[in-house]
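Engineer: Sequence below, structure please.
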Amino acid sequence: MSITTARLAAMIDHTNLRPDATKQDFVRLCEEARRYRFAMVAINPYPVAQCAELLRGTGVHVGAAIGFPLGQVTIEDKVSETRNAIAHGADEIDYVINITELKAGNLSYIEREMQAIVDVAGSSAVTTKVIFENCYLTDAEKRSVAEVAVRVRPDFVKTSTGFGSGGATLADVQLMKECVGDVVQVKAAGGIRTLDAALSFIAAGATRIGTSRGLDLIAQLEARSGL
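Structural biologist: I've put the predicted structure just below:
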């Protein structure tokens, strides 16, 4: 597929979720995001305030990972973490579902959790993304969470944390897009290192790409375009 560097950059969530990331790493992340006009920087909650200050007025969003990467905290904990991230300047929230409750067939819990976070984020006009962590789910479970998302209406459903046993796959993006249609957007994330992989996910319906290799993707596109 054909895409401009500006359009690709606007679909990239420029990511640094490393536990050993330094404050200077976040300065660099924000400088890169500002230079290339990436959609947002995806970070853990602690550096949100630093990145929000660095990106103030640039149009680049700050995204906080909530209940990350396992999703194994209570709804109340995720809501509290969401509120705190927003208070410190987060524009977007990427939270991990409770896989234990999903495996128990407790879809009412999955829906309550999703609704609680969407309500908190939505009251501040903050974007919400629901991370399935598909590597641990059956296709039936993926469909079940997607059906909940269609009812609750988060902004995005997302494939992976990048910390699980597997990342984004084309089959999963296709399945998620088939389930949510145009009601909810799809974010592909986890192990996306090449331009061809990113373009295949976009062609399958993803409108956001989460990756720590955003600079590489742009460089590959520029080289291919002869820029």
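Engineer: can we go C-alpha only for contacts and neighbour counts from here?
Structural biologist: Will do.
Engineer: tell me which strands and helices the lengthiest helix in the chain is in contact with?
Structural biologist: As assigned by DSSP state H, the longest helix anywhere in the chain is helix 107-122. Counting by 3 or more C-alpha pairs under 8 Å, 6 or more residues apart in numbering; DSSP states H and E, the packing neighbours recorded for helix 107-122 are helix 75-87, helix 99-103, strand 127-131, helix 139-152.
Engineer: I'd like those laid out as a markdown table, including mean neighbour count and distance to Leu29.
Structural biologist: Formatted as a markdown table, the helices and strands packed on helix 107-122 follow (neighbours: other C-alpha atoms under 10 Å; distance: least, C-alpha to C-alpha, whole Å):
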| stretch | mean neighbour count | distance to Leu29 |
| --- | --- | --- |
| helix 75-87 | 19 | 18 |
| helix 99-103 | 15 | 30 |
| strand 127-131 | 25 | 20 |
| helix 139-152 | 18 | 31 |
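Engineer: Another sequence for comparison is provided below:
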Amino acid sequence: MSSTPTPTPPADLDRAAVAQMVDHTLLKPEATHADVEALVAEARRLGVYSICVSPSMLPVDAAPVLVATVCGFPSGKHHSEVKAAEAARSVVDGADEVDMVIDIGSAKAGRWEAVQRDIATVRAAVPAPKVLKVIIESAALTDEEVVAACRAAEAAGADFVKTSTGFHPAGGATVHAVALMAATVGGRLGVKASGGIRTGAAARALIEAGATRLGLSGTAAVLDGLAGSGGPDDTPAAAGY
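Structural biologist: Reported below is the predicted structural model:
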């Protein structure tokens, strides 16, 4: 695993602390380089941890904000060697973090050795101190499958497990999934909640459930809403960041 420290949930959940848990995300297929430039400017203004963009948008100068990208996105139905090549190219192009998608079909079939090998192949292409996050598409899995996917990610050397691509029709992050993932990895890995997080209340509830990173596209609105109360229920979030 990477030596990069995993952020811990801020005790007071103030705006600045939560911003430092955010991957400010733009993964729309129609995104342009001008859109990415605007994303970087907003990321700097908001004080987020990183931006997350498609690999074809790299390289990106976002300093002091870190740069994350995706791999095998959004379906995960790519050969492991193709995922690894994509991830390796992203590292060469300056990505600090790579969010890979597992083969959800292998997970649903209980082929956990194949899932672990897939992750390990990408891990080898994303050497420490680069960070590897593993998207398990939690809304498409049973609780037992969520646990097994998290265990496979840990065994393969991942740094984070992540709920969702934000593009699957089953939905995005839920409090229940995040709590289950956090309990499974026990602080040894980070937990990234992503997909359908649109309010400060939702972000707050997910952090309290164990999320140590948030994938957001409407970051400003979420941060502005942190003073609100309450949180999301456990219905799947709408698809999309």
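Engineer: Could you tell me the TM-score of the two chains?
Structural biologist: Scored against TM-score structural alignment, normalised by the length of the first structure, the superposed chains reach a TM-score of 0.91; 217 aligned residues with a C-alpha RMSD of 1.3 Å.
Engineer: Find me the equivalent region of the longest helix of the first structure in the second structure.
Structural biologist: Alignment of helix 107-122 of the first structure against the second structure: residues 112-127, by TM-score structural alignment.
Engineer: next one: the matching stretch to chain centre, how far?
Structural biologist: 17 Å (C-alpha atoms, centre = their mean, to the nearest Å).
Engineer: For it, list every residue counted as buried.
Structural biologist: Buried positions in stretch 112-127 of the second structure, judged by neighbour count with 16 or more other C-alpha atoms under 10 Å: 112, 114-123, 125-126.
Engineer: For Gly94 of the second structure, state which of those is nearest.
Structural biologist: Val126 (11.4 Å; C-alpha to C-alpha).
Engineer: For Val53 of the second structure, see how far away the closest one is.
Structural biologist: 17 Å (C-alpha to C-alpha, to the nearest Å).
Engineer: Arg123 of the second structure now?
Structural biologist: From Arg123 of the second structure to Val53 of the second structure the distance is 19 Å (C-alpha to C-alpha).
Engineer: now the buried residues of stretch 112-127 of the second structure in JSON lines, with distance to Tyr49 of the second structure?
Structural biologist: Listed next are those as JSON lines, based on distance: C-alpha to C-alpha, whole Å:
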{"residue": "Trp112", "distance to Tyr49 of the second structure": "32"}
{"residue": "Ala114", "distance to Tyr49 of the second structure": "32"}
{"residue": "Val115", "distance to Tyr49 of the second structure": "29"}
{"residue": "Gln116", "distance to Tyr49 of the second structure": "28"}
{"residue": "Arg117", "distance to Tyr49 of the second structure": "29"}
{"residue": "Asp118", "distance to Tyr49 of the second structure": "27"}
{"residue": "Ile119", "distance to Tyr49 of the second structure": "24"}
{"residue": "Ala120", "distance to Tyr49 of the second structure": "25"}
{"residue": "Thr121", "distance to Tyr49 of the second structure": "26"}
{"residue": "Val122", "distance to Tyr49 of the second structure": "23"}
{"residue": "Arg123", "distance to Tyr49 of the second structure": "22"}
{"residue": "Ala125", "distance to Tyr49 of the second structure": "23"}
{"residue": "Val126", "distance to Tyr49 of the second structure": "19"}
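Engineer: Return the member of these nearest to Leu66 of the second structure.
Structural biologist: Nearest member of those to Leu66 of the second structure, counting by C-alpha to C-alpha, is Val126, at 15.4 Å.
Engineer: Contacts only, for that closest one.
Structural biologist: Residues counted as contacts of Val126 of the second structure (C-alpha atoms under 8 Å, 6 or more residues apart in numbering) are Ala87, Ala88, Val91, Val98, Leu132.
Engineer: of all the buried residues of stretch 112-127 of the second structure, which comes closest to Pro169 of the second structure?
Structural biologist: Distances from Pro169 of the second structure to these, taken by C-alpha to C-alpha, are shortest for Val115, at 21.4 Å.
Engineer: The closest one and Asp96 of the second structure: what is the separation?
Structural biologist: Distance from Val115 of the second structure to Asp96 of the second structure, by C-alpha to C-alpha: 23 Å.
Engineer: Show me where the first structure has its helices.
Structural biologist: With DSSP H as the criterion, the first structure has helices spanning 5-9, 23-36, 48-54, 75-87, 99-103, 107-122, 139-152, 170-180, 195-203, 214-225.
Engineer: who's in contact with the fifth one?
Structural biologist: Identification of contacts with helix 99-103 of the first structure by C-alpha under 8 Å, 6+ apart yields Gly71, Gln72, Leu107, Tyr109, Ile110, Glu141.
Engineer: just those residues now: which is nearest Phe156 of the first structure?
Structural biologist: The closest of the contacts of helix 99-103 of the first structure, once distances to Phe156 of the first structure are taken by C-alpha to C-alpha, is Ile110, at 15.3 Å.
Engineer: that older thread, export the helices of the first structure as CSV, with columns for distance to Lys187 of the first structure.
Structural biologist: Below are the helices of the first structure laid out as CSV (distance: least, C-alpha to C-alpha, whole Å):
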stretch, distance to Lys187 of the first structure
helix 5-9, 13
helix 23-36, 18
helix 48-54, 21
helix 75-87, 19
helix 99-103, 19
helix 107-122, 16
helix 139-152, 13
helix 170-180, 8
helix 195-203, 9
helix 214-225, 14
